[in-house]
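Participant: give me a 3D structure for the following:
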Amino acid sequence: MATPRTDPAKAPSAPARTAAGYHHGDLRAALLAAAELELAEKGVDGFTLRGCARRAGVSHAAPAHHFKDVRALLTALAAIGFARLSASMADCAEGIPPGGIDYIVAIGRGYVRFAVDNPHLYNLIFRSALLDCDDPVHGAAGDSAFAYPVRAVGAYRGSDDPMSDPQLAVEVVGIWSMVHGLAGLLIDGQFSKHTGKTQQQLADELAPALTRQFMEGPAKRPDPAGEPRC
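Facilitator: As a prediction, this is how the structure comes out:
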């Protein structure tokens, strides 16, 4: 008896096989997206490869084809975090010419806005003990982010290499330390509970004010008595 012919258009297609099992499209991208959700929900301490695989809808063994361990996955996620930090600073500084105080203020605001908008990534990217800091992609992303305050201070002070000048290097590190500390306080809710304002509102108010004051110095208050102040 002749075997019935099946219309190819109606025949079920077999799932494509990959090294990780059945085809999942871009597995690496799916794992990174799942990893970010896992990190946002559970934090670094509760982060696991199994949890990421479960969110991505793949087997527990699948992540090993792209990330050898949880450290490798967190490192890739941290590189994404640094890239978003750079993008946030660039967005805030768009249209502002380098060389003026407004450009530095915009960089500081972009830094803090990234942190309050992405607290899970902000709390990861500087956790060096959990990351492979020798990874070239992670290293390049971190260097690119750090270059923003370096270039901003350099342009303001007329230096192509501010980190080679001890005084200017202090300014760069000072700006970075200030916005980094402010970001941490905002994420922890230290100001919102006293002001009733959102983290985003406080970031937009405090980051520019503190950055400007750091670079220009505190505003001088007139002495009512007209006498020198100690």
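
Participant: alpha carbons only for contacts and neighbour counts from here, please
Facilitator: Fine.

Participant: what helix or strand is the residue nearest the centre of the chain located in?
Facilitator: Residue closest to the mean C-alpha point of the chain, counted by Cα atoms, centre = their mean, is Gly81 at 3.3 Å. Element membership for Gly81, per DSSP states H and E: helix 70-93.

Participant: sorry, back to before: what sits closest to the residue nearest to the centre of the chain if chain neighbours are left out?
Facilitator: Closest residue to Gly81 apart from its sequence neighbours, by Cα to Cα, 6 or more residues apart in numbering: Leu121 at 5.4 Å.

Participant: what of Gly184?
Facilitator: Closest to Gly184 by Cα to Cα, 6+ apart is Ala115, at 7.8 Å.

Participant: which SS class is Asp132?
Facilitator: coil (DSSP: H, G, I helix; E, B strand; the rest coil).

Participant: number of nearby residues for it?
Facilitator: Asp132: 17 surrounding residues under other Cα atoms under 10 Å.

Participant: the residue nearest to Gly184 contacts Leu185, doesn't it?
Facilitator: No: between Ala115 and Leu185 there is no contact under Cα atoms under 8 Å: 10.4 Å.

Participant: the more surrounded of these two?
Facilitator: A direct count of neighbours by other Cα under 10 Å for Ala115 and Leu185 places Ala115 higher, at 27 against 15.

Participant: residues in contact with the more buried one?
Facilitator: If you count contacts by Cα atoms under 8 Å, 6 or more residues apart in numbering, Ala115 has them with 85, 121-122, 183-184, 187.

Participant: list the contacts for Ala34?
Facilitator: By Cα under 8 Å, 6+ apart, the neighbours of Ala34 are 52-53, 55-56.

Participant: one more time with 10 Å
Facilitator: For Ala34, the contact set (Cα atoms under 10 Å, 6 or more residues apart in numbering) comprises 28, 40, 49, 51-57.

Participant: hmm, back to that, quick check: the residue nearest to Gly81 touching Glu41?
Facilitator: No: look at Leu121 against Glu41 with Cα atoms under 10 Å: they stay out of range, at 11.6 Å.

Participant: please give me the structure for this one as well, since I'd like to look at both together:
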Amino acid sequence: MPSGDVEQRLITAGVELLAEAGTDALSLREIARRAGVSHGAPRRYFPTHQALLAAIARQGYRRLATVIEETIGDHAHEPRTALMMLGRRYVAFARDEPGMFALMFRHDLLRGNNIGLRQESTPLFGVLVDLLRQAHRARPTETAAALWAALHGIAQLWHWGTLQVVTGFDTPEPLLEAAVDAHLGA
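Facilitator: Presented below is the predicted three-dimensional model:
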């Protein structure tokens, strides 16, 4: 069996396991079992457990990038509209793929992987920076980082049910509007 096939089977098994059981279930042994390979096989393709987790997280970054690109589409020249659309999709991604969402930002699990997740996350961040530049915001990089933190917080706290309790809202829409408006200076 070609090595690329086994490597991809391990990643696919990890993505599926993550979707079913979350980050705590991502043991090398269980990923190998699901991929139909020996428990030692992952070490032949990924030098560390973190390297395999990073390869799994890379799939999430790529999916999120595709979803964001498709979502913004023709609205990329309308910063507020595009940012609202991006915020909605970000919250939906956290809701629909909570295991992947958690793994993608768990640098404690991904540390030392030497796999270059920066290449996957930087373009997503660049979308925010570009939209804020179009909106003529001073310090677009800093503002993009603050907006991302706000969107991430909304996504995570909404997923946990915290924001529903404290606000009484049945949708995160007003929170997304407030975050976008605050960072656009509206």
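
Participant: related to what we said a few turns ago, just the ones in helices from the contacts of Ala34 of structure 1, please.
Facilitator: 28, 40, 49, 51-56 (DSSP state H).

Participant: in PyMOL, select just the buried ones from the residues you listed.
Facilitator: Of those, the buried ones can be selected in PyMOL as follows, counting by 16 or more other Cα atoms under 10 Å:
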select buried, resi 28+40+49+51+52+53+55+56
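
Participant: all helices of structure 2, in order?
Facilitator: 3-21, 28-35, 41-45, 49-72, 79-96, 98-104, 107-110, 118-134, 140-160, 162-167, 173-184.

Participant: now the fourth one on structure 1. Mean distance?
Facilitator: Helix 49-72 of structure 2, aligned to structure 1 and superposed, deviates on average by 1.3 Å (mean Cα distance after the TM-score superposition for structure 1).

Participant: same question for stretch 7-19 of structure 2.
Facilitator: Mean for stretch 7-19 of structure 2 is 1.5 Å (mean Cα distance after the TM-score superposition for structure 1).

Participant: returning to that earlier point: counterpart of the residue nearest to the centre of structure 1 in structure 2?
Facilitator: For Gly81 of structure 1, the aligned position in structure 2 is Gly60, judged by TM-score structural alignment.

Participant: go on, Ile101 of structure 1?
Facilitator: By TM-score structural alignment, Ile101 of structure 1 lines up with Arg80.

Participant: that match and Arg137 touch, don't they?
Facilitator: No: applying Cα under 10 Å as the test, Arg80 of structure 2 and Arg137 come out as separate, 11.9 Å apart.

Participant: hey, what's in contact with both of these two?
Facilitator: 131, 183-184.

Participant: now, which of the ones in helices among the contacts of Ala34 of structure 1 sits nearest Ala141 of structure 1?
Facilitator: Using Cα to Cα, Arg28 comes nearest to Ala141 of structure 1 of these, at 18.3 Å.

Participant: touching, that closest one and His65? I think so.
Facilitator: Yes: counting by Cα under 10 Å, Arg28 of structure 1 touches His65, with 8.7 Å between them.

Participant: and for the two, which residues touch both?
Facilitator: Contacts common to Arg28 of structure 1 and His65, judged by Cα under 10 Å, 6+ apart, are absent.

Participant: give the residues shared as contacts by Ala115 and Leu185 of structure 1.
Facilitator: 179, 199.

Participant: any idea how far Val112 of structure 1 lies from Ile175 of structure 1?
Facilitator: 12 Å (Cα to Cα, to the nearest Å).

Participant: give me the more crowded residue out of those two.
Facilitator: Neighbours were counted for Val112 of structure 1 and for Ile175 using other Cα under 10 Å; Val112 has more, 32 against 24.

Participant: that one reaches Ala207, doesn't it?
Facilitator: Yes: contact criterion Cα under 10 Å: Val112 of structure 1 and Ala207 qualify, at 6.8 Å.

Participant: now do the shared contacts for the two.
Facilitator: Joint contacts of Val112 of structure 1 and Ala207 (Cα under 10 Å, 6+ apart) are 178-180, 182-183.

Participant: between those, which is closest to Pro136 of structure 1?
Facilitator: Looking across those and measuring by Cα to Cα, the closest to Pro136 of structure 1 is His180, at 23.7 Å.

Participant: residues contacting the counterpart of the closest one in structure 2?
Facilitator: Using TM-score structural alignment, the partner of His180 of structure 1 in structure 2 is His152. By Cα under 10 Å, 6+ apart, the contact list for His152 of structure 2 reads 87, 90-91, 94, 101, 105, 146, 158.

Participant: just Ser59 of structure 1 next, same as before
Facilitator: 20-22, 50, 52-53.

Participant: what do you get if the cut-off is 8 Å, keeping everything else the same?
Facilitator: Per Cα under 8 Å, 6+ apart, neighbours of Ser59 of structure 1: Ala53.
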